[in-house]
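J.: What follows is a protein structure lacking sequence information:
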């Protein structure tokens, strides 16, 4: 099964490069017989994907990871999105016991004081719930863009995620932020008011700030850490690194 999915991912990766956003999503749905899960964090990329999926009435499950530390504006976009597109987005929350133990161990804001502590928080609040959100899925849609950071340049449109045993697709990989913003404006897609206040990449409230002119988009995430560490664990391999296209081709 793994070899078949790896081969399919390669074919879809090539096909994605030749078609538009709507076509990419249709290709993915047609290629996979099993469930496809789209995980949204309600940023502008995910909002564009929500519109593209719902406007075609594709059979895709919607999920979000509610960490318990999200901005009020994120919950507002969540509600507006469900109303506009007439859907329910399934929420996955941190395991209560694991979260209780985390806070008891490191304090409520312990993530500010060390990389290991921050990663432990992300593991409890995001990575473990993601595993439950993707359980049983054959496909995973994510809102990654290659120009969001240097670490995401060179990623594949579609890859086989060996750790989770599924195909992961990033249909917006070659889009610019300007293109996505124009798409959302044209289609009257609900977007977070945080974006217009300089919050370009939105995560948990304590770990997200507005960026300054000239800073990269993800500079506002975990701003107290060095640039080579700014991933929460959702989109990395077992070694903690994002996997590039060349690595995937040779795996």
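T.: The structure has been received and is ready for your questions. As the structure is a computational prediction, the values presented were derived from the model and not from experiment.
J.: only C-alpha atoms for contact and neighbour calcs from this point on.
T.: OK.
J.: In terms of secondary structure, what does the strand or helix carrying residue 99 contact?
T.: According to DSSP states H and E, residue 99 maps onto helix 96-106. Contact partners of helix 96-106 among helices and strands, from 3 or more CA pairs under 8 Å, 6 or more residues apart in numbering; DSSP states H and E: helix 115-122.
J.: residues in contact with the helix it packs on?
T.: The contact list for helix 115-122 (CA atoms under 8 Å, 6 or more residues apart in numbering) reads 102, 106, 110-112, 225, 232-233.
J.: again, only this time at 6 Å
T.: Residues outside helix 115-122 that contact it (CA atoms under 6 Å, 6 or more residues apart in numbering): 111, 232.
J.: got it, and stretch 55-66?
T.: Contact partners of stretch 55-66, identified using CA under 6 Å, 6+ apart, comprise 36-40, 89-93.
J.: Kindly write the PyMOL command that selects the buried subset of these.
T.: Provided next is the PyMOL selection string for whichever of the contacts of stretch 55-66 are buried by 16 or more other CA atoms under 10 Å:
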select buried, resi 36+37+38+39+40+89+92+93
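J.: ok, of the contacts of stretch 55-66, which one's closest to residue 191?
T.: Within those, proximity to residue 191 (CA to CA) peaks at residue 40, which comes in at 12.4 Å.
J.: Please tell me I have it right and the closest one contacts residue 48.
T.: No: contact criterion CA atoms under 6 Å: residue 40 and residue 48 do not qualify, at 10.3 Å.
J.: can you pull out the strands in the stretch 1-150 of the chain?
T.: Per DSSP state E, counting those that start in this stretch, the stretch 1-150 of the chain carries strands over the ranges 36-39, 61-65, 90-92, 139-141.
J.: Pasting the second one now:
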């Protein structure tokens, strides 16, 4: 593939629509040895990508951000995944001193009080740990699907992340929810039980609720805020050297 790294996004955009998820992940593992990572939050899409990586023994690093405020169902799914595949998942947690200071100054639920407070919490619990997790990496694999929101429909299966200076790849970009659900059932993939309780997008427990039929996929995230503010900082990139800009919300 072409060099420098950023120029490879165009190559991947042409490659991905014509190849399977397994082929895409194998390509990334081959072309970016030791520099490709996948972030999982143990939602349906992430579980499927984990399945492809672990079942095929691909050298793609799998990690998660343990915010300390996850649902018990998410931790249970995490444990079942370890038992199912016998593979390890790296963990990145928030800086303990930063959490202690935030809680000392503003209490445990300051994120409900203002957008600024909520983004401060997201930054400590998610954004900073993610920066550590992606340091030195060239490819970041995610479980983003176009169907998840109107904004995501304008994205591409491969993006340039200017903030982290790496390529983001979404192998399930064109999959539907039904397709993902059926695949998980057929292959015996551990599924977060929250999905069967109306949770489609799963994040921290205090900031996530089930959605009603007909509601937007992201309606259950930070539901007390205006929809335009629903971004935590994990998936925000800018236009760079002619590539399309992306301002995106986290997958989970």
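T.: Yes, it's here. Values in this document were obtained by computation on a predicted structure and should not be read as measured data.
J.: quick one, which of the strands of the stretch 1-150 of the first structure is nearest to residue 237 of the first structure?
T.: Nearest of the strands of the stretch 1-150 of the first structure (CA to CA): strand 139-141, 15.0 Å.
J.: Now that closest one on the second structure. Mean distance?
T.: Once fitted to the second structure, strand 139-141 of the first structure is off its aligned match by 0.9 Å on average (mean CA distance after the TM-score superposition for the first structure).
J.: helices or strands next to that strand in the packing?
T.: Helices and strands touching strand 139-141 of the first structure, by 3 or more CA pairs under 6 Å, 6 or more residues apart in numbering; DSSP states H and E, are strand 36-39, strand 166-169.
J.: got a markdown table for these, with distance to residue 70 of the first structure too?
T.: Below are those laid out as a markdown table (distance: least, CA to CA, whole Å):
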| stretch | distance to residue 70 of the first structure |
| --- | --- |
| strand 36-39 | 15 |
| strand 166-169 | 25 |
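J.: Relative to residue 212 of the first structure, which of these is closest?
T.: Shortest distance between residue 212 of the first structure and those, using CA to CA, is found for strand 36-39: 28.0 Å.
J.: Name the residues that touch the closest one?
T.: Residues outside strand 36-39 of the first structure that contact it (CA under 6 Å, 6+ apart): 60-64, 137-141.
J.: still on that earlier bit, now for the strands of the stretch 1-150 of the first structure, which one comes closest to residue 151 of the first structure?
T.: Among the strands of the stretch 1-150 of the first structure, the nearest to residue 151 of the first structure by CA to CA is strand 139-141 (18.9 Å).
J.: Return the member of the contacts of stretch 55-66 of the first structure nearest to residue 13 of the first structure.
T.: Checking the contacts of stretch 55-66 of the first structure one by one against residue 13 of the first structure (CA to CA), the nearest turns out to be residue 36, at 16.4 Å.
J.: where do the helices sit along the stretch 151-251 of the first structure?
T.: Remark: helices assigned in the stretch 151-251 of the first structure by DSSP state H, counting those that start in this stretch are 177-186, 245-250.
J.: Next, the buried residues of the top helix by length along the second structure.
T.: Secondary structure of the second structure per DSSP state H: the longest helix is helix 72-85. For helix 72-85 of the second structure, the neighbour count (16+ other CA under 10 Å) marks 73-74, 77-78, 80-81 as buried.
J.: got the angle for that helix vs strand 61-65?
T.: 160 degrees (axes from the mean of the first three to the mean of the last three CA atoms, to 10 degrees).
J.: Report the mean deviation for helix 72-85 of the second structure after fitting onto the first structure.
T.: Helix 72-85 of the second structure: mean distance to aligned residues in the first structure after superposition is 0.5 Å, counting by mean CA distance after the TM-score superposition for the first structure.
J.: what range in the first structure does that helix sit on?
T.: Per the alignment by TM-score structural alignment, helix 72-85 of the second structure matches residues 72-85 in the first structure.
J.: what does stretch 83-97 of the first structure contact?
T.: With contact meaning CA under 6 Å, 6+ apart, stretch 83-97 of the first structure is reached by 62-66, 82, 124-125, 129.
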